[in-house]
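In: My questions are about this predicted structure, shown below with the sequence.
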Amino acid sequence: MFTGIVEAVGEVVEATPKSGDLSLRIRTGKLDLADVALGDSIATNGVCLTVVDLPGDGFRADVSRESLSLTTIGQWRPGQCVNLEKALLPTTRLGGHIVSGHVDGFGEVVSRQADARSERFRLRAPEQLAHYIAHKGSITVDGTSLTVNRVEGAEFELNIVPHTLAETIMGEYKPGTQVNLEVDVLARYLERLLQGGGKTEPQGMTAEFLAEHGFK
């Protein structure tokens, strides 16, 4: 699990096809790897990757075909910058929100414009993910925990402060940039509860139940 608070910006060193999937080597920059061991997880642009080698200046990870189909990893090339975050500890401050590192799909930057010292971004999500995105709710974009400022159909807006622009790869975004998206896991569990856990008839929590108790 992760918080969506990016710890460092790294760089793709190698992206090598290997027997149908991909082997990645990431240079981790200022990310402290002293407490990282083989088998640990590092979120890389929001994708939970398992460390299979520690060559000294970073780590290597294998990427499955499933991950390649749902994320932007297949587009990564040597020299590309990526957001990095180590898995959280029980003592970690939860400064963002609960992030699994399991990307739901990729979206696209539609527009970018200055808004005082901040930048306002408009992104488009896949239609099947749009209903999970809520005004003032949380969303993870390339591993960064962000607050949604506005929603219109499958498009949503983000206001990004200077610190986030400087400490993540968002400063490089432009219209057409594709990004990894992970919706708030709480929205997914709530949907499952409303569906009755797969039963024919909803059981327990329903839309009517929530409305009766003030959740409208």
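Out: Right, received. Where do you want to start? Here the structure is a predicted model, which means the values were calculated and not measured.
In: CA only for contacts and neighbour counts going forward, please
Out: Will do.
In: which one is R27 nearest to, not counting chain neighbours?
Out: Leaving aside its sequence neighbours, R27 sits nearest to G58 (C-alpha to C-alpha, 6 or more residues apart in numbering; 4.3 Å).
In: Doesn't I5 lie inside a helix?
Out: No: going by DSSP: H, G, I helix; E, B strand; the rest coil, the assignment for I5 is coil, not a helix.
In: Tell me, how many residues neighbour it?
Out: By the criterion of other C-alpha atoms under 10 Å, I5 has 24 neighbours.
In: And T72, by the same measure?
Out: 20.
In: Please tell me how far it sits from P202.
Out: Shown here: T72 relative to P202, a distance of 36 Å by C-alpha to C-alpha, to the nearest Å.
In: again, but for L129
Out: Remark: distance between L129 and P202 (C-alpha to C-alpha) = 22 Å.
In: And N159, by the same measure?
Out: 38 Å.
In: What of T168?
Out: For T168, the distance to P202 equals 42 Å [C-alpha to C-alpha].
In: go on, L49?
Out: Distance of L49 to P202, given as C-alpha to C-alpha: 36 Å.
In: More neighbours: the two, which one.
Out: Neighbour count, other C-alpha under 10 Å: between L49 and P202, L49 has more, with 24 against 15.
In: can you list the residues that contact stretch 82-94?
Out: 1-12, 28, 31, 40-46, 142-144, 168-169 (C-alpha atoms under 8 Å, 6 or more residues apart in numbering).
In: First-to-last residue distance for it?
Out: Termini of stretch 82-94 sit 21 Å apart (C-alpha to C-alpha).
In: how much distance is there from that stretch to the middle of the chain?
Out: 13 Å (C-alpha atoms, centre = their mean, to the nearest Å).
In: do the same with stretch 43-54
Out: Its chain's average C-alpha position is 13 Å from that of stretch 43-54, according to C-alpha atoms, centre = their mean.
In: Quote the end-to-end distance of it.
Out: 15 Å.
In: Quick check, the residue nearest to R27 in contact with D32.
Out: No: using C-alpha atoms under 8 Å, G58 is not in contact with D32, being 9.5 Å away.
In: Show me which of the two is the more surrounded one.
Out: Neighbours were counted for G58 and for D32 using other C-alpha under 10 Å; G58 has more, 21 against 13.
In: try it against this one:
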Amino acid sequence: MFTGLIEAIGTIRAVEPKPAGGRRLLLELPERLEIHVGDSLAVDGVCLTAVDVRGARVAVDVVLATERATTLGEAAPGRRVNVERALSAGGRFGGHFVTGHVDGIGTILAVRPEAGPGAGTEVWIEAPAALAPYLVPKGSIAVDGVSLTIQAVEGTAFQVALIPHTAAATTLGEKGVGAPVNLEADLIAKLVVRALDPYRRLFGRPDGAGGIGQ
């Protein structure tokens, strides 16, 4: 389990295809992060396991299913990635529940700096249609592993705001229009929608579009 509060930006130094499929990523991370073999890491929001640790170099394996479902399938040397270690028992919880299980890949539609000193940046992102039920104004979403609050929703597009610290401390401040991003919907929202599914099928349309009682 993660919180969506990024601890460091790492750099992919090598990508090694694996004989059985998938790939191994060699990450260079700040040495201040204490990481051991077997530890869970969120890399751009994807939960991976450290399989080899040598100083500041950490290797993680990406299986075929993860390649297909996340932006790590296009990972290349030199790419900077958001990194967070798993939440420890008793640790402070400052973001929201992030599992590291990406729900889909979104696309940045617009990046609009706000006016004024110390102002943030407004970012619009197009999400896959399957994520639409979980997009709630003032709800949470993880974008490349970063815990953010949804400010507005229009269809399958949603808007988030990056404060200057978030833009500087994560890779989101480097991304422009057209960039793909990993999206993970809020776990609580997914559980609520799942719990209501039987009632939607009973009282609404099979696709869930009808409201209860319709």
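Out: Right, received. Where do you want to start? Predicted model only: the values in this text are computed from it and were never measured.
In: Shouldn't L191 of structure 2 be within a helix?
Out: Yes: under three-state DSSP, L191 of structure 2 falls within a helix.
In: And it, what's its match in structure 1?
Out: Using TM-score structural alignment as the criterion, L191 of structure 2 maps onto Y189 of structure 1.
In: okay, now its match: neighbour count?
Out: 12.
In: Please report how far it lies from E127 of structure 1.
Out: Y189 of structure 1 sits 19 Å away from E127 of structure 1, going by C-alpha to C-alpha.
In: next one: W76 of structure 1
Out: In terms of C-alpha to C-alpha, W76 of structure 1 sits 24 Å off from E127 of structure 1.
In: neighbour count winner among these two?
Out: Higher neighbour count among W76 of structure 1 and E127: W76, with 15 against 11, using other C-alpha under 10 Å.
In: I'd say the more buried one and E14 touch.
Out: No: contact criterion C-alpha under 8 Å: W76 of structure 1 and E14 do not qualify, at 9.1 Å.
In: which residues touch E67 of structure 2?
Out: Going by C-alpha under 8 Å, 6+ apart, the list of residues near E67 of structure 2 reads G22, G73, E74.
In: Out of these, the closest to A195 of structure 2 would be?
Out: Proximity of the contacts of E67 of structure 2 to A195 of structure 2 (C-alpha to C-alpha) peaks at G73, which lies at 32.1 Å.
In: how about the equivalent of that closest one over in structure 1, secondary structure?
Out: Taking TM-score structural alignment, the alignment pairs G73 of structure 2 with G74 from structure 1. Three-state call for G74 of structure 1 (three-state DSSP): helix.
In: Would you mind measuring from G74 of structure 1 to V47 of structure 1?
Out: 12 Å.
In: out of those two, which sits in the busier spot?
Out: A side-by-side neighbour count of G74 of structure 1 and V47, using other C-alpha under 10 Å, places V47 first with 28 against 16.
In: Go ahead and list the helix or strand containing V81 of structure 2.
Out: strand 80-85 (DSSP states H and E).
In: For structure 2, which segments are assigned as strands?
Out: Remark: strands assigned in structure 2 by DSSP state E are 8-17, 23-28, 40-43, 46-54, 57-62, 80-85, 104-113, 121-126, 140-143, 146-154, 157-162, 180-185.
In: and of those, who's closest to L196 of structure 2?
Out: strand 180-185 (16.6 Å).
In: Run through who's touching that closest one.
Out: For strand 180-185 of structure 2, contacts defined as C-alpha under 8 Å, 6+ apart pick out 44-46, 70-71, 98, 100-108, 127, 131, 134-135, 140-145.
In: Mind checking which of those residues are buried?
Out: Taking 16 or more other C-alpha atoms under 10 Å as the criterion, what is buried in the contacts of strand 180-185 of structure 2 is 44-46, 70-71, 98, 100-108, 127, 131, 134-135, 140-145.
In: hang on, G45 of structure 2 packs against D103?
Out: No: assessed by C-alpha under 8 Å, G45 of structure 2 is found out of contact with D103, at 10.3 Å.
In: on that earlier part again, could the contacts of E67 of structure 2 go into JSON lines alongside distance to G91 of structure 2?
Out: What follows is the contacts of E67 of structure 2, written out as JSON lines (distance: C-alpha to C-alpha, whole Å):
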{"residue": "G22", "distance to G91 of structure 2": "33"}
{"residue": "G73", "distance to G91 of structure 2": "32"}
{"residue": "E74", "distance to G91 of structure 2": "33"}
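In: Return the residue of structure 2 aligned against A125 of structure 1.
Out: Matched to structure 2 by TM-score structural alignment, A125 of structure 1 sits across from A127.
In: Nearest residue to its match in space, ignoring adjacent ones along the chain?
Out: A127 of structure 2 sits nearest to G106 (C-alpha to C-alpha, 6+ apart), 4.6 Å away.
In: I125 of structure 2 too?
Out: Residue nearest to I125 of structure 2 in three dimensions, not counting chain neighbours: I108, with 4.4 Å by C-alpha to C-alpha, 6+ apart.
In: Which residues are in contact with the one you found?
Out: V123, W124, I125, E126, G176, V177, G178, A179, P180, V181.
In: again with L146 of structure 1
Out: Contacts of L146 of structure 1 (C-alpha under 8 Å, 6+ apart): G96, S138, I139, T140, L158.
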